[in-house]
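Novice: predicted model and sequence below, questions to follow.
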Amino acid sequence: MGVEILTGQGFWHALVWFAAALGVFLLSLAIWSMGRREFRRGTEAELPFVSGERVEDARVGAPHLYWGFAEALKPFLERLRNFHSGFIGDYVGWFAVILAVILLLVMA
């Protein structure tokens, strides 16, 4: 049930794409123009509504943000940390081996 556009120039006819982009722009402009005019920047109207409560900005540090993820994967991450050598030649070698395996799988 695909829609086929017969332009004589194939799918990438520039005028068809320009007309489609113009149509999307005009539709977006029409929806935007129906917005409320009384909105003013720099007022409380910009703030998120959280049940009428004023909420202070929360700061969550990266170690706390990923704590559960790191804790759940701790055994796996410890094995990776022990495997880590820091030598770029090791990583290039592993990359070459994995690339060769992927190429063999794709070409087979």
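Specialist: In hand now; what should we look at? Just so we're clear, the structure is a prediction, and the values are computed from it rather than from any experiment.
Novice: every contact and neighbour count from this point should use C-alpha atoms.
Specialist: Will do.
Novice: tally of neighbours for Y91?
Specialist: 13 (other Cα atoms under 10 Å).
Novice: and for L77?
Specialist: L77 has 13 nearby residues by other Cα under 10 Å.
Novice: contacts only, for it.
Specialist: With contact taken as Cα atoms under 8 Å, 6 or more residues apart in numbering, L77 is in contact with A70.
Novice: for it, give its distance to A62.
Specialist: L77 sits 17 Å away from A62, going by Cα to Cα, to the nearest Å.
Novice: please apply the same query to Q9.
Specialist: Distance, Q9 to A62, using Cα to Cα: 52 Å.
Novice: next one for the comparison:
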Amino acid sequence: MRIGSGEGFWSPIVWAILALGVLAIGFAVWLQGRRTYKRGTEQEEPFLSGERLPEGAGVGATHLYWGFAEALKPLLMRLGAFHSGFLGDYVGWLLVLLVISILVVMLG
């Protein structure tokens, strides 16, 4: 079966063979990996920056993403000025961006 278009063709058999080839290559790479995992050892413990945390301890998202928030702080402060908390404002921005996207696609 071959389906043609102005940009190329689609052959399910060729794509299935390519997918199987990629899976075979991935499996071959996986077979080359190390087999050093041992059950019931320290390897099963969760790892967070090398610290042993007490049972039930959690790490908040503010701590995990601190670097991103700090690096993007100037941008976030400027965007904060647009934040009104009113749903109608967000729907309006969504519609404006949707219209711009449609115009770009239709005219582009």
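Specialist: On my side now, so go ahead. All values reported here derive from a predicted model rather than from experimental measurement.
Novice: show me where the first structure has helices.
Specialist: Taking DSSP state H to define them, one finds helices in the first structure at 14-33, 62-65, 67-72, 74-83, 88-107.
Novice: next, the mean deviation of the fourth one compared to the second structure.
Specialist: In this case it means helix 74-83 of the first structure. Compared with the second structure after fitting, helix 74-83 of the first structure has a mean deviation of 2.1 Å; criterion: mean Cα distance after the TM-score superposition for the first structure.
Novice: so where is that helix in the second structure?
Specialist: Using TM-score structural alignment, helix 74-83 of the first structure corresponds to residues 73-82 of the second structure.
Novice: ok now that stretch, how far from the chain's centre?
Specialist: 23 Å (Cα atoms, centre = their mean, to the nearest Å).
Novice: OK, contacts around P75 of the first structure?
Specialist: Going by Cα under 8 Å, 6+ apart, P75 of the first structure touches no other residue.
Novice: show me what T41 of the second structure aligns to in the first structure.
Specialist: T41 of the second structure maps onto T43 in the first structure, by TM-score structural alignment.
Novice: counting neighbours, what do you get for its match?
Specialist: Based on other Cα under 10 Å, the number of other residues close to T43 of the first structure is 8.
Novice: and what of A20 of the first structure?
Specialist: Residues near A20 of the first structure, counting by other Cα under 10 Å: 12.
Novice: and if you look at L95 of the second structure?
Specialist: Taking other Cα under 10 Å as the definition, L95 of the second structure ends up with a neighbour count of 12.
Novice: how far away is it from L103 of the second structure?
Specialist: L95 of the second structure is 12 Å from L103 of the second structure, by Cα to Cα.
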